[in-house]
Every structure is written in structure tokens, then in C-alpha cells.
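>>> Got a predicted structure plus its sequence, pasted below:
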Amino acid sequence: MDTLLFINGEWTGKDLEKIEVHNPANGELVGTVPKGGAKEAEAAIEAAHNAQADWAALPAAERATYLMKWHDLILEQTDEIADMLTREMGKPLKEASGEVAYSASFIKWFSEEARRSYGRIIPTPNADKRLHVIKQPVGVVASITPWNFPAAMIARKMAPALAAGCTFVGKPAELTPLTAFKLAELSVEAGIPKGVINLVTGDPKEIGETFTNSEKVRKLTFTGSTQVGKTLMKQSAEKMHTLSLELGGHAPMIVCEDADLDKAVKGVIGSKFRNAGQTCVCGNRIYVHASVLDSFLDKFTAEVNKLKVGNGLEEGVEIGPLINEGAYEKVDRHVQDAIKKGANVLTGGEGYTDQGGHYYKPTVLSNITDDMIIMQEETFGPVAPVQVIESDEDAIRKANNTRFGLAAYFFTENLTRGTRMAEALEYGIVGWNDGGPSAAEAPFGGMKESGLGREGGVEGLEAFLETKYISQLL
């Protein structure tokens, strides 16, 4: 699929240099997108700025109707979108279909929340005054999204922005841009007016600096690494842009002594190996109580051995390729460092290249120590390091001993223990016996260096609204 930039309702940029998009499973060319830069980003911002007032002036119910039409069209074309998503990103087709549904769920949720940007009237001590609070859209929103969830990450930002009455300029990742452009195509079919949604691809630095330097952009929302997030935050300070930053993670998973081990194994596999471990909320450090360590490892390793690796378009594949050679090298570096420092490989421990794709076997490591790189850095691959713990206090201390705070998980059947553990973990998202806590209805975001703000839930709409206080003297 070859596509163009989407600016002010028009497909443009046919004369620009092309960026090739390749299937990570086999290196095949999937399509191309234009390599835009500052000029194209400025045009997209201008289009969004010009559309802003009219879109914000629409009644919330009308914006909601547009969003629901868009939602329905996306679901109607789930198979086509999922196929494209798998070809450009590599995840198994079943997972890709799930991502399409997950993306659409945000559009549906925020189409409903559009009607609920409530203000309030404040009781006044002065009989001659009336105090009002209203909510208004923040304005033009610029977005930068990552490659690992080509549909979900941008939909999770576009949906609340549009619902709140904001217009949108997005930069999808150059590795996986095609799915986002398909969503934009369907937004036209849904009747969303010109300029409300704009998408550009190209030089990340140039486009990012154009976003952060623009006085017409009022909010920047970004999902990606903490390092890049800090850079964007610094650049945005000059214009005092509102920010939503969903950054890196290093998620712990704790299996307590009273855990239901079958439930724990299912939850850890669901979190750790989804998208071949290439998710910001996947379990990266697994802590298991000494009393159940052997039993857990036996059950866990047996299930991991059943996972099928291969091209995501093939029947029954559960682990697709890593996105590129660099990702593969990082995963292998983590594994080899752990082995060198005394880790035992219970399964996996190596990768391979097949028809140009870089695959890593689902790996379980035991005898893990804190000095291993894999316990200090986010791996972003299908590797599960398991470390023994002796107590809840030990688990909490190890889990919180990181500058990140995006997601954490624990498994216990004890209500008191679970309540205390959930409150003690310094993370924005906590899964209690649940390896897949993400939902459109719930706030998603991190603490510490894992970001600012929340996406999803009622909080997700608030992130795109300004609060205005009106004091009226009668």
C-alpha cells in the first residue's frame, strides 16, 4: 500500500522522497509513505488551526455522531486493517484483530464521553455574584506515536481529542505508518470535516521540533521512550504546551506464596509474551516467592514451550518477529549478559533469522540477580527473567526500585495482602491477578519517569480540556 500525507482532507506529498515500509517477518516491501518535514508539518498545523473553531463549536452530540460512524467503519473493516497491521508490524493476526477492536473501543468510549465534559456552578458568598466553571477544548493537538501499536496508540489520542472539540495533527512512526493512514481514510468516509484530522510522516526530529515550536499547537501528546519524552518536554516549555507523556516502563510481576499458580502462569504469559514482549506494559521482571518457585517454573516453562513462533500471518502463530535487527540485538544482549552472570536458561535463550525476519525464541531464565542488565533495563522482547523473593516486603522493595512506574502486576488470593500490595506499588497501572488491565474505560499512564497524564477513562477526556472560571457580577 502506497499512501500520501493527509492534510486538510487532501492526500498530498506525491513528489516527496518515499519512506519504505517493510514486513519485519520477511523483509518484503509493504508500502511507502512520503518523507515530509517542517513544511508539511506546518501545513498540517495550519489546517488543524483553521478547522479548530468550527469543530469546537459543534454540539458534543454531533461530534459524538461522527465518532460513532468512524467506529462502525473501523469494525466493519477489521480484517483488512488487521492484515495491514500484521504486515507492517509483525504481530500475529489474532493480536492485530484484537488491537483493531481495542482501538475502536476508545473511539466508542469517547464518543459517549463527549457529552459529559461537565462544568459546575459554585455557591457564592455574595448575593450579587454568580460563579461558573466551564470546560473548553484545549485547541490544536499534536501527537507522536510509536511503532508497536500502530492503530491503538493513535486512536487512544485522536478519540478524546476530537470528542473534546480539539483538532489533531499526528505523526505515526515511520516503521509502521500505514494503519494510521487507513484510519484517516475511514474518518473521511465517516464525514469528519476537513482539517480536523491531519497526518504527516517524515523526519522525526524536524517534525517534532515543528510541533513544539508552534504557537498554534496547544497540546502535545507522545508515547515513546523516556529519553525522547524529556527532550519534547524541554522543547515544549518555550511555548508552555500542555503535555501528555506515556513513556518507558520496567514492569514487575509478583507471584505470592498463596497465588493460584494456573492463574498466575496465564497472566504472566499474557502480559510478557503479547506482541513478542514489545509492549511498554509487559512484565519485564518476574518475582516468585521461594515456596512456590519450583512449581511455578515447571508450569510456566511448560506453557511457554507451547508458544508458536513465526510469521504473524501464519495459522496458530503466537509470537511474531521483532521489529528489526536492532531490537533483536538488544534482546540477545540482555540474555547473554544474564547467562554470563549465572542465569539458567530453562527454555529458549537464542534467536534466529528466517527470510529476513528476526525472531527470538520465547525464553525463561532462572537464577536471576539484580546486577543483570535485564533487571535494570526494559528488554522489549519475549524473555522472562524469574527471580526468587522471600516476602511481600522483599517483593515490593525490588518492584519499586526503579525510576519507572508505568505498570505492575501481582498474583494473590488474599484480599488483605492484595490491598496492601496494590497500594504500596509505585505504578500508575496495577494488575491484581490480571495480566491485561488496559481498557478504554480506565485511566492509562505512569508515575515517576514513566510519564505525565492519563489516557482513557474520564481522565482521558479531561486531558484535552481547559477549565475556565467565570465570575459574574449582577
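Perfect, thanks for sending it.
>>> going forward, measure contacts between C-alpha atoms and count neighbours the same way
Will do.
>>> Next up, the contacts around the residue most central in space within the chain.
Closest residue to the average C-alpha location of the chain: Met153 at 4.8 Å, with Cα atoms, centre = their mean. By Cα atoms under 8 Å, 6 or more residues apart in numbering, the residues touching Met153 are Ser103, Thr145, Pro146, Thr223.
>>> and here's the other structure:
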Amino acid sequence: MTNSIKVTNPATGELIQEVKVNSEDEIKQALKNGHESFKSWSKINAHERSRLIDAWSQKIKENKEELAHIMTLENGKPLKEALGEVDYSASYLDWYAEEGKRVYGRTIPAHTESKRIIVTQQPVGLVAAITPWNFPGAMMARKAAPALAAGCTFIIKPAAETPLTAIKLIELAHEAGIPEHVIQYVNGSGKQIGELFTESEYVRKITFTGSTPVGKTLIQDSASTIKHVSMELGGHAPLIIAEDADLDFAAKQTIATKFRNAGQTCVCANRILVHESIVDAFTEKFVAEAEKLKVGNGLDSETDIGPIINEKGFDKIVSQINNAIEKGAQVLVGNKFDVDKEKGYFFIHPTVLKNVTAEMDIMHEETFGPVAPITSFKTIEEAVEIANSTPYGLAAYFFTNNYQTGTYLHENLDFGIVGWNDGAPSAAHAPFGGMKESGLGREGGLEGIEPYLETKYLSIGNL
């Protein structure tokens, strides 16, 4: 195993920084430190923990430009998106700095006069997090904020492609006064660190955002020590355009949800389903918007679409495009690439495919790229059947101004997050998570702190 991780800029292939790989002994020591620190951190009152989390948030806001620059360098996303992610990250700290003070217990009327029944909640212990490269700041903050607010200690293994954002965030947490061993990071092989996390007697909870196959492995490996698990896994989001939708609005919102971060998000619209009576009109407007998007280095203020994170991701996207074309899909715009494998950068121009059918890979596999497949449907019932025909259930979107159609879609789409005339539904104060093979648990909102708490029931007798 190498002693360092080479972090490169996916827009240029240039080396940004080498990050030390932690040894097995160092990782085990970090886990022990987190466990030992839990004894004191969990006893600090909620108001003091809130003050420290709020101070961390302020540090992040003060260093917003630097954090966004780091994020764009290692991730490739446009700087304007990175700035938005910094704000989004801080919003989780702001929310849970307050929510941690609202972890309430309750008393229950007893079944006999001589008893009192009391229910309290307490932190689960050391939390180990594994986060993805596509949102290196927000995915960490969404896990760390409720964990710390609940009284847990926290250790993260960030993605090898994007460790620098997490490192900077944790440095700022320490500057804000959060003790060194209360929030830590380790770097190295995902497989090795995942096994150390799941095997460790010190770790009481695993929280993971990433692919469904890796999530299943972590769940299985956590069974030996009966750890708590939260999983935010893969998605294959449908986006439904009903017959009565405002097409101009729907086209712009679909652009936003499809091409954010070059389509490299778990909640991107992956299947665009349009009523047959308006499919041509919608497609014309959507293509016109897609043609306006500028591809380039994320540090360029005019860039809308940055690079694909690596060659593996690029090859998967190109394979899906080729498979669709071979099976009859029509390219309306895109299918253009700016690639230099020797230097290590891969750009895909926004691509829109028409006449997409169920036999094509892109209708069954998460794309994670700037490719928009469009198909049509005859009835809302058919649209729901197509939308639900996947093992995933993370996010779904629909556009209609008819309350009956909207209510029907909301009730029948099997997805944890649904946007009605809204292509950007995520918010720190709302629960984020999926159904079926898209995960377990919720992050954000009042629901987001509960996975970091144990419930304790006290029965007092002989009164």
C-alpha cells in the first residue's frame, strides 16, 4: 500500500497535494481516542455543545472562499456550486446547534400508583462516517452536525478523490474549540478502513453515503458487533412532466436537477418521463436550455459543467450513451467529449437523448453524468409504473399544476424525497433519505438526530 494519496484536479489532471495514508495502528488509535473522548464529550451540556457547533459554523462562513476553492480544485464542480455547498454545509451545523438542545425525554403515566415511568435519550457513542467525493463538504456536515449535537464523537474517512475539503473542515472545527479527538479524520483504502470501522469494538454507529453494493457490505460487516447503521445509497431518480405542466418552468428546473455537478449526484434526474402530447414541445425547450450550458474548468466563473471525476466514471457514462444509440435512441445535443487520458481529465458535454426505451441500460443503471434520457408515457398510472420499476427509491420529481395529479403522484411514487414543481428540494431542516435499496434512515430535519441517540426507559417502583 502506498504511503500517500495523490489528490489531482479532475479539470486538468494536475497534482494538487499528497495526503498521508494512515497505518492500521494509527486508525485503531484514532478509534480508541474517539471512544475515550466520548466519555467527556457526552457529558458536556447540550447548550455548550451547541455553542461549539455554532462557532464551527462561523469559522466555515469566514473561510467560505477558501473552502469553495479547495472543493473546486479537488472535485471539479463549478466554483459557484462549491460556494453554494459551503453554505449548505454550514446550514446543517446551524440547524443541529439548535436541534441538539431539543432532545427531549418524557414521562409516561404508570399502570400503578407506586410507579413512575421515565424515558430519556442518550448518545450512541463513537460514530464512524464514510463520505463520497461528489459533495465532500455537505455529506460530512450532514453527518457530523447531528452526531456532535447528540453528544457522540465522530471520525470520518473521506473519499480518496476529495479528502482536502474534509481535512480543512475538521481543522476549522478544532479552531472553533471542538476537542481534537471528538472529531477526527483518517485516510487510506476504503475497503481496509471500512473493515476496521465495522470490526472495532469502539465504533457504535456507521454512517455511509455511497453506492448500494458498498452499503450492503457495510451493513453485513456491522452485524458482528450489532452497530447502528445509517445508509444513503444509490438512486435512479425519475422526473415526470404531466400534460398540464408549465413547460418553460419545468425545462429550467429539469436542467437544474439533471446537470448540477455535471450530473454527478445521487438525486439527479436520471429518467425524464414526458406525457406524449407534450414531449416534443418540452424536448425543444429543454434542449435549448441545455445548449446554453458552458463546459470547462470549475474555476472559470462562466462554467456550468465541470469534469467527470475520473476515467472509470467517464467510461460508464460513454457506455450508457453508446448502448442507447445502438438500441435506437436519437442524440439531440451533446455526445461530445474533451478528453486527455494521459493528463487525466474527462469532460462530457450536456447530452440529451430522445426515443429512449426500457431496453436501454440508461433506464436501469444510475448514470452519474450529464446525460438526459427522454421517454414518453400515455397515462399518469403508466408514468408511476415506469418510475417505480427500479430497486432504488431515493428521489423523484414531477411537474403538474393539477392538485389531483400531484396528490396521486406523491402518494404512489416509492421515493423518500419528492419534488413537486421543485428540482432542488434538499434542505437542512427536512429529512433526506431513501426507500428500498436507496438506504436506511434519514439525515436532516428533526429526524436526522434520532439515529445518533439511544432510548432508555426507567421504571421507578416502591414510591
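Received it, and whenever you're ready, just let me know what you need. Quick caveat, the model's predicted, so the values are computed rather than measured.
>>> give me the stretch of structure 1 that the longest helix seen in structure 2 matches.
As assigned by DSSP state H, the longest helix anywhere in structure 2 is helix 79-99. On the basis of TM-score structural alignment, helix 79-99 of structure 2 is assigned to residues 93-113 in structure 1.
>>> Against structure 2, what's the mean shift for that stretch, could you check?
Superposed on structure 2, stretch 93-113 of structure 1 shows a mean distance to its aligned partners of 0.3 Å (mean Cα distance after the TM-score superposition for structure 1).
>>> circling back: the very next helix or strand once past the longest helix of structure 2 - contacts with which helices or strands?
Per DSSP states H and E, helix 79-99 of structure 2 leads on to strand 106-108 as the next helix or strand towards the C-terminus. Under the contact definition 3 or more Cα pairs under 8 Å, 6 or more residues apart in numbering; DSSP states H and E, strand 106-108 of structure 2 sits against strand 116-123.
>>> Please repeat the previous calculation with a cut-off of 10 Å.
In this structure, strand 106-108 of structure 2 packs against strand 116-123, strand 453-460, with contacts taken as 3 or more Cα pairs under 10 Å, 6 or more residues apart in numbering; DSSP states H and E.
>>> ok, residues contacting that strand?
Arg116, Ile117, Ile118, Val119, Thr120, Gln121, Tyr457, Leu458, Ser459 (Cα atoms under 10 Å, 6 or more residues apart in numbering).
>>> And for stretch 303-310 of structure 1?
Contacts of stretch 303-310 of structure 1 (Cα under 10 Å, 6+ apart): 25, 90-92, 265-266, 269, 273, 276, 297, 315-321, 346-348, 354, 357-364, 384.
>>> Strands - which of those residues land there?
Leu346, Thr347, Asp354, Gly357, His358, Tyr359, Tyr360, Thr363, Val364, Ala384 (DSSP state E).
>>> got a list of what the counterpart of Glu174 of structure 1 in structure 2 touches?
By TM-score structural alignment, Glu174 of structure 1 lines up with Ala160 in structure 2. Taking Cα under 10 Å, 6+ apart as the criterion, Ala160 of structure 2 is in contact with Ile5, Lys6, Val7, Val19, Val21, Thr131, Pro132, Trp133, Asn187, Gly188, Ser189, Gly190.
>>> Relative to Asn388 of structure 2, which of those residues is nearest.
Comparing the contacts of Ala160 of structure 2 against Asn388 of structure 2 with Cα to Cα picks out Pro132 as the nearest, at 25.5 Å.
>>> how about that closest one, what's its match in structure 1?
Matched to structure 1 by TM-score structural alignment, Pro132 of structure 2 sits across from Pro146.
>>> what about that match, which helix or strand?
Pro146 of structure 1 belongs to no helix or strand, assigned by DSSP H and E.
>>> That one: neighbour count?
20 (other Cα atoms under 10 Å).
>>> Tell me which helix or strand the nearest residue to it once chain neighbours are set aside sits in.
In space, and not counting its chain neighbours, Pro146 of structure 1 is closest to Ala173: 5.2 Å by Cα to Cα, 6 or more residues apart in numbering. According to DSSP H and E, Ala173 of structure 1 maps onto no helix or strand at all.
>>> returning to that earlier point: save the contacts of Met153 of structure 1 as a markdown table, and put in distance to Val304 of structure 1 too.
Shown next, in a markdown table, are these (distance: Cα to Cα, whole Å):
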| residue | distance to Val304 of structure 1 |
| --- | --- |
| Ser103 | 28 |
| Thr145 | 30 |
| Pro146 | 27 |
| Thr223 | 29 |
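>>> Fine, thanks again, bye for now.
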